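K.L.:
With the sequence up front, the predicted model follows.
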Amino acid sequence: PLGMVDTAFHVAPDKVDRFCANYQRGPDKALKLIDDPETSHFTRDPAFKSGGGGLTGTTADYMRFCEMLRRGGEMDGVRILGPRTLEMMHMNHLPGGKDLTQLAIGTFSETANEGVGFGLGFASTQGVVETGALGVGDYYWGGAASTIFWVDPKEDMTMVFMTQLMPSGTFNFRGQLKNLIYSAIVE
């Protein structure tokens, strides 16, 4: 319904020529190809389609999804989510208003944990001082290859950043990008 024609759990054969390679940065700072588009497992339809990851897509498709969120759950006259449902989704649902540092299990995370709450599918910035990043009230999530999107209802802003670098913590792309963008806002 959003016209996301390039988003799927696998890349169709006629679209493989547009599929990007994925790289890993080694200790010597050299890039190593870890997922060649021609032989990628993403070119085969998976038997299990995860509700929490594994999609492929384009920046344009991802932006349409994020714009639907920014517009309160509707895009081009198509209602995907109710505005109250969306608002509930990006509220902090962690018990007692805690952040992820107090409740996260394990060391893997697509986001920093300090000052970050979690709703129904999104992380959310709870405090500027704790996170070291601007944008209280935004909601966001990152992908495995260092990608990230965020939606900020207060600033009426959507941002999508795409890259192909593993692991996602190799560089602080996300924090740097967020601080650069928010620091440029003057109104």
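P.N.:
Thanks, I have it.
K.L.:
From now on I want contacts and neighbour counts done on CA atoms only, so please keep to that.
P.N.:
Fine.
K.L.:
residues in contact with the residue located most distally from the centre of the chain?
P.N.:
In the chain, the greatest distance from the average C-alpha position (Cα atoms, centre = their mean) is reached by Asp28, at 27.9 Å. Going by Cα atoms under 8 Å, 6 or more residues apart in numbering, Asp28 touches no other residue.
K.L.:
And what about it, helix, strand or coil?
P.N.:
State at Asp28, reduced to three classes by DSSP: H, G, I helix; E, B strand; the rest coil: coil.
K.L.:
got it, and the one 4 residues further on?
P.N.:
Using three-state DSSP as the criterion, the local structure at Lys32 reads strand.
K.L.:
part of a helix, is Val129?
P.N.:
Yes. The assignment for Val129 (three-state DSSP) places it in a helix.
K.L.:
what's around it, how many residues?
P.N.:
11 (other Cα atoms under 10 Å).
K.L.:
what's the nearest residue to it if we skip its chain neighbours?
P.N.:
Counting by Cα to Cα, 6 or more residues apart in numbering, Gly115 is the residue found nearest to Val129 once chain neighbours are left out, at 7.8 Å.
K.L.:
Relative to Met159, how far out is the one you found?
P.N.:
According to Cα to Cα, to the nearest Å, Gly115 and Met159 sit 20 Å apart.
K.L.:
swap in Gly57?
P.N.:
Separation of Gly57 from Met159 (Cα to Cα): 16 Å.
K.L.:
Which one's more surrounded, Gly115 and Met159?
P.N.:
Between Gly115 and Met159, counted using other Cα under 10 Å, Gly115 has the larger neighbour count: 21 against 17.
K.L.:
That one and Gly135 touch, don't they?
P.N.:
No. Using Cα atoms under 8 Å, Gly115 is not in contact with Gly135, being 11.4 Å away.
K.L.:
Now for these two: what residues contact both?
P.N.:
Residues within reach of Gly115 and of Gly135 at once, by Cα under 8 Å, 6+ apart, are 125, 128.
K.L.:
so what's the residue nearest to Val129 up against?
P.N.:
Contacts for Gly115 (Cα under 8 Å, 6+ apart) come out as 99-101, 125-131.
K.L.:
Please tell me how far it sits from His90.
P.N.:
Gly115 sits 14 Å away from His90, going by Cα to Cα.
K.L.:
can you count the residues close to Tyr62?
P.N.:
By the other Cα under 10 Å criterion, the neighbourhood of Tyr62 contains 20 residues.
K.L.:
likewise Gly51?
P.N.:
7.
K.L.:
Need the three-state assignment for it.
P.N.:
Under three-state DSSP, Gly51 comes out as coil.
K.L.:
How about Tyr182?
P.N.:
Per three-state DSSP, Tyr182 ends up helix.
K.L.:
so the nearest residue to it once chain neighbours are set aside is in which element?
P.N.:
The spatially closest residue to Tyr182, leaving aside those adjacent along the chain, is Leu134, at 6.3 Å (Cα to Cα, 6+ apart). If you go by DSSP states H and E, Leu134 is not part of any helix or strand.
K.L.:
Included below, for side-by-side comparison, is a second structure:
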Amino acid sequence: MTTDFESRLQAAVAAGEIAGATAVVVDRDGVAFETAKGLRAVGGEAAMTPDTVFWIASMTKAVTSIAALQLVERGVLDLDADLSGLVPEFRDLKVLEGFDEAGAPRLRPARRAPTLRELLTHTSGYAYGFLSPDLLRLGGPVNTGTKADYIQPLQFDPGEGWVYGVGIDWAGFVIEAASGQSLDAYFAEHVFGPLGMADTAFVPGPEQEARRAGVHARLPDGSLAPIPFAMPQGPGAWSGGGGLFSTARDYGRFVRMLLNGGELDGVRLLSPQTVDLLSQVHTGERRAGAWKSALPTMTNDVDLFPDMRTGWGLATMITPEAGPNGRSAGSLAWAGLANCYYWVDRAAGKGGVFMSQVLPFGDAKALELFGALEAEAYGR
């Protein structure tokens, strides 16, 4: 029987509003629902399938956060310690305070280095250029595949605000320095291998590449156009903030691990106490998870819950109130730039993943479909 969500997804595909998408709903015991509709790329012939591979962008952040918290549990890292001994770049951080009349940046020394807690909660001061007109004006390297991509001045002193940015990429460098492993090797050994996430990696293998969905741009008339897309290849600087490729099936296993308090199929990644800790808001009264765009080709203005004071935990956004489509208060959620989304409702024991590939982020049609998937999961 075709569900309401499947009908709406198929209608969106037929109308050319979306090329295609995959989705799963999971509970603590397994997959409750799975579907794939449409094509992997506009103008192509390959159909979307449940094992289609997507660039999941910032859905990488939760994986990096879990990896960092594993090292905290082992006593290798501390959430609130000085990290400048592990990351030399933290010893000479600057805060950007605007530009003088001649157009030169006004920089001053940061009062201190960010902590791991601040990197994970986006309170470090590190921003994304597509959210910061000042960083765009400053310019700098983009997608060179090296650590230099992430060297930039802070927007404020660590701990003094909230801004979405590359802090979790720096958390990835912290993991590498503390563990002695490259980030891809650490993930493979400590996250993807234990969880059976065989289709998740920074660099898809040939078999995964053959199943990859194309990335599209939403044009002014609402239509879609395929666009060239590739992440920098090689070990220069694995992006712990946005570099992974995965499938809805694989990420559904990651969601199930969180639903089960850090364990899946008898394999434990985190203690229940740590999962409880990451599920708490660590940003106080600061509004987290909403922004104004500085680069409309990358992201729209975004406020996923305009009537709610959302916060940020140690891995995800947290919605402290019940959501309009069924999720419980205290649920975890986040997304990837090309309009992939997930939620983790630990109270109800449900979660879901929706994957598409269209820019800019915050696409109205993708968000509508993600909302319909969530409503389907709760029988709304």
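P.N.:
It's in. If you're wondering where the values come from, they're calculated on a predicted model, not measured in any experiment.
K.L.:
Would you pull the TM-score for this pair?
P.N.:
Aligned and superposed, the two chains score 0.81 in TM-score terms (TM-score structural alignment, normalised by the length of structure 1); 178 aligned residues with a Cα RMSD of 2.7 Å.
K.L.:
circling back: buried members of the contacts of Gly115 of structure 1 into ChimeraX, please.
P.N.:
Only the buried members of those end up in this ChimeraX selection, burial being decided by 16 or more other Cα atoms under 10 Å:
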select :99,100,125,126,127,131
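K.L.:
Just give me the closest of the contacts of Gly115 of structure 1 to Leu2 of structure 1.
P.N.:
Using Cα to Cα, Thr125 is the member of the contacts of Gly115 of structure 1 that lies nearest Leu2 of structure 1, at 26.7 Å.
K.L.:
Tell me which residue of structure 2 matches up with that closest one.
P.N.:
Applying TM-score structural alignment, one finds that Thr125 of structure 1 aligns to Thr319 in structure 2.
K.L.:
For its match, list the residues it contacts.
P.N.:
308-311, 329-333.
K.L.:
From these, pick the one nearest Leu269 of structure 2.
P.N.:
Using Cα to Cα, the shortest approach to Leu269 of structure 2 within the contacts of Thr319 of structure 2 belongs to Leu332, at 17.6 Å.
K.L.:
measure the equivalent of Ile148 of structure 1 over in structure 2 to Gly261 of structure 2 for me?
P.N.:
Aligned counterpart of Ile148 of structure 1 in structure 2: Tyr341 (TM-score structural alignment). Using Cα to Cα, we find Tyr341 of structure 2 at a distance of 21 Å from Gly261 of structure 2.
K.L.:
give me the number of residues near Ser168 of structure 1?
P.N.:
When neighbours are counted by other Cα under 10 Å, Ser168 of structure 1 comes out with 23.
K.L.:
Which part of structure 2 matches stretch 14-23 of structure 1?
P.N.:
Under TM-score structural alignment, the match for stretch 14-23 of structure 1 is residues 207-216.
K.L.:
In the matching stretch, which residues are buried?
P.N.:
Burial within stretch 207-216 of structure 2, assessed by neighbour count using 16+ other Cα under 10 Å, is assigned to 208, 211-216.
K.L.:
same thing with stretch 52-59 of structure 1?
P.N.:
The neighbour-count criterion (16+ other Cα under 10 Å) identifies 54-58 as the buried residues of stretch 52-59 of structure 1.
K.L.:
The residues you listed into CSV, with extra columns for distance to Pro46 of structure 1 and secondary structure?
P.N.:
Putting the buried residues of stretch 52-59 of structure 1 into CSV (distance: Cα to Cα, whole Å; DSSP: H, G, I helix; E, B strand; the rest coil) gives the following:
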residue, distance to Pro46 of structure 1, secondary structure
Gly54, 9, coil
Leu55, 11, coil
Thr56, 12, strand
Gly57, 15, coil
Thr58, 19, coil
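K.L.:
and Met162 of structure 1, how many residues sit next to it?
P.N.:
Around Met162 of structure 1 there are 15 other residues, counting by other Cα under 10 Å.
K.L.:
quick one, what contacts it?
P.N.:
Met162 of structure 1 touches 59, 146-148, counting by Cα under 8 Å, 6+ apart.
K.L.:
The residue nearest to Tyr182 of structure 1 and Asn179 touch, don't they?
P.N.:
Yes. In this structure, Leu134 of structure 1 is within contact of Asn179 by Cα under 8 Å, at 6.2 Å.
K.L.:
quick one: which of the two has more around it?
P.N.:
Comparing Leu134 of structure 1 with Asn179 by other Cα under 10 Å, the one with more neighbours is Leu134, at 19 against 14.
K.L.:
where do the strands sit along structure 1?
P.N.:
Assigned by DSSP state E, the strands in structure 1 fall at 22-25, 31-35, 74-75, 78-79, 116-118, 123-125, 139-142, 148-152, 157-161, 165-166.
K.L.:
could the ones you listed be laid out in a markdown table, adding distance to Met63 of structure 1?
P.N.:
What follows is the strands of structure 1, written out as a markdown table (distance: least, Cα to Cα, whole Å):
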| stretch | distance to Met63 of structure 1 |
| --- | --- |
| strand 22-25 | 21 |
| strand 31-35 | 24 |
| strand 74-75 | 11 |
| strand 78-79 | 16 |
| strand 116-118 | 22 |
| strand 123-125 | 18 |
| strand 139-142 | 13 |
| strand 148-152 | 9 |
| strand 157-161 | 6 |
| strand 165-166 | 20 |
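K.L.:
Could you identify which of these is most buried?
P.N.:
Mean neighbour count (mean count of other Cα atoms under 10 Å) peaks for strand 123-125 among the strands of structure 1, with a mean of 27.
K.L.:
what about that strand, distance to the chain center?
P.N.:
Between the centre of strand 123-125 of structure 1 and the centre of its chain there are 11 Å (Cα atoms, centre = their mean, to the nearest Å).
K.L.:
Please, where are all the helices along structure 2?
P.N.:
4-14, 60-73, 116-121, 133-138, 167-179, 183-187, 193-195, 206-209, 248-259, 272-278, 364-377 (DSSP state H).
K.L.:
Counting by contacts, list what the first one packs against.
P.N.:
For helix 4-14 of structure 2, the packing partners by 3 or more Cα pairs under 8 Å, 6 or more residues apart in numbering; DSSP states H and E come out as strand 20-27, strand 31-38, helix 364-377.
K.L.:
wait, which of those is closest to Val302 of structure 2?
P.N.:
Distances from Val302 of structure 2 to each of these were compared by Cα to Cα, and the smallest falls on helix 364-377, at 10.3 Å.
K.L.:
contact partners of the closest one?
P.N.:
3-5, 8-9, 17-18, 23, 25, 325-327, 339, 341, 350, 352, 354, 356.
K.L.:
6 Å - rerun?
P.N.:
5, 325 (Cα atoms under 6 Å, 6 or more residues apart in numbering).
K.L.:
mean deviation of that helix from structure 1?
P.N.:
Taking mean Cα distance after the TM-score superposition for structure 1, the mean distance separating helix 364-377 of structure 2 from the aligned residues in structure 1 is 4.6 Å.
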